[in-house]
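K.L.:
okay, here's the prediction I keep looking at, along with the sequence it came from:
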Amino acid sequence: MIRVAYSGICCSELSGYLGKNSLRKPPMIFGHEFSGTIAAIGSRAEAGGRWHIGQRVTANPLVTCGHCEPCLSGRQQLCLSRQLLSAALPGSNAEYVKLPARFVYAVPDEMTLRQAAMTEPAACAIRAAELAAPKPADTVLILGMVPIGLLVLQAVQQYGVREIIAVDMNEERLAIARALGAKHLICPAAVDTLEEVKRLTGGAGVHAAIDAVGAGLTRKQAVLACRGGGRTVFTGLHEEESVLPINIAIARSLIRH
């Protein structure tokens, strides 16, 4: 049992609150990005000697069985009986949240609890960058400078990428993207996103496009912005269904996640 110190608000939870997300529906308690201190420990976890009351922790909010084929092969995110806090289990937008001890992680002394609450979204961003598999000389497009998009921006740079195009309707978010290392900024309110991508890449398109929004329009733009053999990564969870230019995706040999 963890006493919650900080709990983030995921965009997918905002859409769930508005009735636009099939994974998250009120009156389920939302919240899955959090940190806090241990308030109570079950007998088996206590016997392990790893945890103590008051210890600073964060957690993986995806509770998995540990014995199905995906779990045993290191793909726990595909567990046949997985349950996510805020979707299938009560989340962290509460005074307390509970989950099995094997999904709990100690927070290092040099990290604040506020920083620790960003562990889950940072992990999602790192995974998106991993799927995009950029090379240092690649041009990468990131749609949506929401928190995940800004974290993806930082994760992509760890691959040596410097040609990063950031897209958002909000000028303040674009300013943050610039400060974090985005080389090119696109505001769809001022210019057509795909035309600007075409101009910036000499008509070739980007090597990888990551959609951190999850809207039908941005998913379509991610596919259309890629050059042949590029990679399209979908990480936003806003709209349930989208119409995509599949023939173009097939013709260009795009990798879609």
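P.N.:
Everything's here; your move.

K.L.:
rest of the way, CA atoms for contacts and neighbours
P.N.:
Will do.

K.L.:
ranges for the helices of the stretch 101-250 of the chain?
P.N.:
For the stretch 101-250 of the chain, applying DSSP state H, counting those that start in this stretch gives helices covering 113-116, 119-132, 147-157, 171-180, 193-200, 216-225, 246-251.

K.L.:
now the ones you listed in TSV, with distance to residue 11?
P.N.:
Below are the helices of the stretch 101-250 of the chain laid out as TSV (distance: least, CA to CA, whole Å):
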stretch	distance to residue 11
helix 113-116	18
helix 119-132	11
helix 147-157	9
helix 171-180	15
helix 193-200	22
helix 216-225	15
helix 246-251	26
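
K.L.:
just name the most buried of these.
P.N.:
Most buried of the helices of the stretch 101-250 of the chain, by mean neighbour count (mean count of other CA atoms under 10 Å): helix 147-157, with a mean of 23.

K.L.:
assign the residue located most distally from the centre of the chain to helix, strand or coil.
P.N.:
Distance from the C-alpha centroid of the chain, by CA atoms, centre = their mean, peaks at residue 47 (34.3 Å). Look at residue 47: counting by DSSP: H, G, I helix; E, B strand; the rest coil, its state is helix.

K.L.:
ok, now how distant is it from residue 41?
P.N.:
Distance of residue 47 to residue 41, given as CA to CA, to the nearest Å: 10 Å.

K.L.:
swap in residue 11?
P.N.:
On the measure of CA to CA, residue 11 and residue 41 end up 31 Å apart.

K.L.:
hold the first one in mind and look at this next one:
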Amino acid sequence: MKAIVFPDVEQTTVQDVDRPSCGPDDVLVKVVSAGICGTDLHIFRGEYMSSFPLTPGHEFHGEVVEVGDRVQRFRVGDRVTVDPNLYCGKCENCLNQHFNHCLNMDIIGVNRSGAFAEYVVAPERACYALPAQMSAKQATFVEPLACVVYALQRMHVNPADRVLIVGVGPMGLLLVQALRHSGASLIAVMDKQPHRLEMAQSMGANAAVVANDQQDKNLKALSPQGFDVVIDATGVPAVIENAFRYLKPRGQFLQFGVAPIGQTIQISPYDIFRNDWKIIGSFALCYTFQPAIDWLANGVIDVEPLVSHCVPLDDFAEALDMFARGQTLKVHLDIGSS
């Protein structure tokens, strides 16, 4: 089968590789489409937990083409999406329902072969049936939206809170839509790109600020005492460090964007103490696929405008480069058909 392979850091090729075999508890999925994610870019640059060679890809959906002998819930022809985080269910963290911190975690597209390929294999327990009416774009957004659902479970937006989202790429735009239903009185967004800010406002943001030398003044005009909730959706350390300036006392800071492993920021412990700040991390997801499917199926979250490019597998290298340069929103690889 055809697959994208990262042979090493900052190397990508299209190769013919062996089609994965289906174990007794597994489902073999013919990939229909897969989304390029910021995590894939970190993997490509050697900034994440992956080793090489690797076939990446963890946001995807497809059609079941083979099932193992012990599989009960799925049949050939079913449309599915797959939670790429494969928890062992036996370690101390799993037994405490901290599945996304499993001590024996396998992650499709991160430390085992992923979905930038014609076929991918996954355990039955990680597969989710898709509603018949769900579009391909919606189905490929289940995993990223599940990360947003988990992030909102990690924090708590109080009635009339003022929220600032820093960075409105595809994930930031999902956060805008999700937070629109949270009870916040103000959802402000900040980004360098005016067209992304315009899209954020069309999706429910109340105010938009261009990231430039006037941003401090403009944000202060919106919320003079700071924001109750500040969310970083960039993963850029310098941006993260600066974002604490906009957090009011007793505020919550959510680190949602993925920063490169090993990079650091400076923050004053006294400021954390004096301001009663709550700093929250949000790693991946934790059994939040079904809520994401329900949101999409019922039209609560609109993802169709977030897909700026759909490209074939052979054009992956060019698409990844455009994505890295900020010239796209979400890029979907069209790999097969269902």
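P.N.:
Arrived safely, thanks for sending. Keep in mind the model is a prediction, meaning the values are calculated, not measured.

K.L.:
and the helices of the stretch 101-250 of structure 1: which comes nearest residue 83 of structure 1?
P.N.:
Comparing the helices of the stretch 101-250 of structure 1 against residue 83 of structure 1 with CA to CA, the closest turns out to be helix 119-132 (15.2 Å).

K.L.:
what comes into contact with that closest one?
P.N.:
Helix 119-132 of structure 1 has contacts (CA atoms under 8 Å, 6 or more residues apart in numbering) with 32-34, 58-61, 147-149, 151-152, 155-156, 208-210, 231-233, 235, 257.

K.L.:
how close does it sit to structure 2?
P.N.:
Superposed on structure 2, helix 119-132 of structure 1 shows a mean distance to its aligned partners of 1.5 Å (mean CA distance after the TM-score superposition for structure 1).

K.L.:
all strands for structure 1, in order.
P.N.:
Here structure 1 has its strands, by DSSP state E, at 2-7, 34-38, 56-59, 62-63, 83-84, 96-97, 104-106, 139-143, 163-167, 184-186, 206-211, 226-234, 255-256.

K.L.:
centre of the chain to the fifth one, how far?
P.N.:
Okay, so that is strand 83-84 of structure 1. Put simply, strand 83-84 of structure 1 sits 16 Å off its chain's centre (CA atoms, centre = their mean, to the nearest Å).

K.L.:
in structure 2, which residues correspond to it?
P.N.:
Here strand 83-84 of structure 1 aligns to structure 2 at residues 106-107, judged by TM-score structural alignment.

K.L.:
check contacts around residue 33 of structure 2.
P.N.:
Each residue near residue 33 of structure 2 by CA under 8 Å, 6+ apart is listed here: 60-62, 136, 140, 332-336.

K.L.:
which non-adjacent residue is nearest the corresponding residue of structure 2 for residue 212 of structure 1?
P.N.:
Under the alignment defined by TM-score structural alignment, residue 212 of structure 1 corresponds to residue 233 in structure 2. Of all residues not flanking residue 233 of structure 2 in the chain, residue 257 sits nearest, at 4.2 Å (CA to CA, 6 or more residues apart in numbering).

K.L.:
can you check residue 138 of structure 1 too?
P.N.:
Nearest residue to residue 138 of structure 1, sequence neighbours excluded (CA to CA, 6+ apart): residue 207, at 5.7 Å.

K.L.:
before we move on, back to that, in TSV, list the strands of structure 1 along with distance to residue 197 of structure 1.
P.N.:
TSV is the format used below for these (distance: least, CA to CA, whole Å):
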stretch	distance to residue 197 of structure 1
strand 2-7	36
strand 34-38	36
strand 56-59	38
strand 62-63	36
strand 83-84	36
strand 96-97	44
strand 104-106	41
strand 139-143	8
strand 163-167	8
strand 184-186	8
strand 206-211	8
strand 226-234	9
strand 255-256	19
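
K.L.:
which of the ones you listed is buried the deepest?
P.N.:
Highest mean neighbour count among those (mean count of other CA under 10 Å): strand 206-211, with a mean of 28.

K.L.:
show me what it is packed against.
P.N.:
Counting by 3 or more CA pairs under 8 Å, 6 or more residues apart in numbering; DSSP states H and E, the packing neighbours recorded for strand 206-211 of structure 1 are helix 119-132, strand 139-143, helix 216-225, strand 226-234.

K.L.:
any chance of JSON lines for the ones you listed, columns distance to residue 67 of structure 1?
P.N.:
As requested, these are exported to JSON lines (distance: least, CA to CA, whole Å):
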{"stretch": "helix 119-132", "distance to residue 67 of structure 1": "23"}
{"stretch": "strand 139-143", "distance to residue 67 of structure 1": "36"}
{"stretch": "helix 216-225", "distance to residue 67 of structure 1": "34"}
{"stretch": "strand 226-234", "distance to residue 67 of structure 1": "28"}
